[in-house]
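Enquirer: What would the 3D arrangement of this be:
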Amino acid sequence: MLRRLLELKNYTSFRFAERLQDNGILPSMGSVGDSYDNALMENFWSTLKIELVYRTSWRTRDEAENAIFAYIDGWYNTRRIQKELDDLSPDEYETAWHHQHTSQTEPDSVTPAPTGSR
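Expert: Purely as a prediction, here's the structure:
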């Protein structure tokens, strides 16, 4: 399974594109048949292999699958510094964005609303 997962390289196959089209989904990857069609995924697999697979050995397939899942979900997507995000990780960027937008919309002091007459 791990070997097959790491060797899978046909990310924008015609069948995949047809399935997306059948479900009304536009692909977010490059077009099929040019030099850019696999560039993003090739870069991802290369990084995963260099940073995880070649540095680690596992006793079982489950250990390997769990490590790859943890890498993708816990490290690669949330903590990795991104140049496009001003050299912040996605988590740091999102936190800064929320802090900036909530501090602009919240008043400095909270005044209770009048209760009206009884």
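
Enquirer: Going by C-alpha atoms from here, please, whenever you check contacts or count neighbours.
Expert: Noted.

Enquirer: Let me see the ranges of the strands in this structure.
Expert: For the chain, strands defined by DSSP state E do not occur.

Enquirer: Tell me which residue is most central in this protein.
Expert: residue 77 (4.0 Å; Cα atoms, centre = their mean).

Enquirer: how close does that one sit to residue 7?
Expert: 21 Å (Cα to Cα, to the nearest Å).

Enquirer: isn't the residue nearest to the centre of the chain right next to residue 90, touching?
Expert: Yes. Residue 77 is within contact range of residue 90, at 7.1 Å (criterion: Cα atoms under 8 Å).

Enquirer: Please give the structure of this sequence too, so both can be compared:
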Amino acid sequence: MGIHCCLNYVARLMQEAGLKARNGKAFKYSPSPEARYGLADNILKRHFAAERPNQKWTTDITYIRVQQRWLYLATVMDLYSRRIVGWALDTQMTETLITQALNMALGQRHIEPGLIVHSDRGVQYRATRYQSLIRRHGAIPSMSRQGNCWDNAAMESFFSRLKVELVYAETFKSVEEARSSLFEYIEIFYNRIRRHSTLGYLSPVDFENFNTQ
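Expert: Next up is the predicted model:
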């Protein structure tokens, strides 16, 4: 209101009026012993650039609202071109969901031993069968540090664009409608048309084609 006063003056007025500020509660996270199983080191270490395809992949899960329920989208991104090489959609956030996304990526890409597959520390990504799938293909699991979303910034950026450019602009009436729209966005628009400043304003597919000829 344009009235200059110091913090202590405001505090005294509030005290006289019997008012208290509403503050957040302190919270200290203490993971259970089970939450430490299946962890992997942060091998990626925010080095999101890659010299060739299938050298570094990153993966994550996001939420999408459909009517009165949530859908869960798991995606796998090749950091070389920012191309989404695998994805899966389900009504439950399970190990099966992320395995389907990874299997799609493994099925359409020619990988070599040493591929880094990065994720957060979610219980799905720490599951034994999922970890075994990674290692069975000669890949190396990598995980973000505890509570640090910036360690997976490339995927967080994709989810942000996805929601701004598609999800927030639509009201999905069914799971199939959401699945169809996500397919069109990921496979047609994002991978093949949408230009990226980090790729010299080429789409992921054009970037791969231009640089692997």
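
Enquirer: Trace the residue nearest to the centre of structure 1 over to structure 2, please.
Expert: Residue pairing (TM-score structural alignment): residue 77 of structure 1 is matched to residue 191 of structure 2.

Enquirer: my guess is that match contacts residue 83, does it?
Expert: Yes. Applying Cα under 8 Å as the test, residue 191 of structure 2 and residue 83 come out as touching, 5.7 Å apart.

Enquirer: Mutual contacts of these two, please.
Expert: 204-205 (Cα atoms under 8 Å, 6 or more residues apart in numbering).

Enquirer: check contacts around residue 187 of structure 2.
Expert: So residue 187 of structure 2 contacts residue 84 (Cα under 8 Å, 6+ apart).

Enquirer: Now do the helices in structure 1.
Expert: Per DSSP state H, structure 1 carries helices over the ranges 2-7, 14-22, 39-51, 61-70, 90-105.

Enquirer: Quick one: closest of those helices to residue 31 of structure 1.
Expert: helix 14-22 (9.8 Å; Cα to Cα).

Enquirer: quick one: buried residues of the closest one?
Expert: residue 17 (16 or more other Cα atoms under 10 Å).

Enquirer: And stretch 58-69 of structure 1, by the same measure?
Expert: Here stretch 58-69 of structure 1 shows 64, 67-68 as buried, counting by 16+ other Cα under 10 Å.

Enquirer: likewise stretch 142-151 of structure 2?
Expert: Neighbour-count burial for stretch 142-151 of structure 2 [16+ other Cα under 10 Å]: 142-145, 151.

Enquirer: related to what we said a few turns ago, in CSV: the helices of structure 1, plus distance to residue 83 of structure 1.
Expert: Output for these, formatted as CSV (distance: least, Cα to Cα, whole Å):
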stretch, distance to residue 83 of structure 1
helix 2-7, 26
helix 14-22, 30
helix 39-51, 15
helix 61-70, 22
helix 90-105, 10
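
Enquirer: okay, now residue 44 of structure 1: neighbour count?
Expert: Close neighbours of residue 44 of structure 1, defined as other Cα atoms under 10 Å, add up to 12.

Enquirer: One more: residue 89 of structure 1?
Expert: Residue 89 of structure 1, neighbours per other Cα under 10 Å, totals 20.
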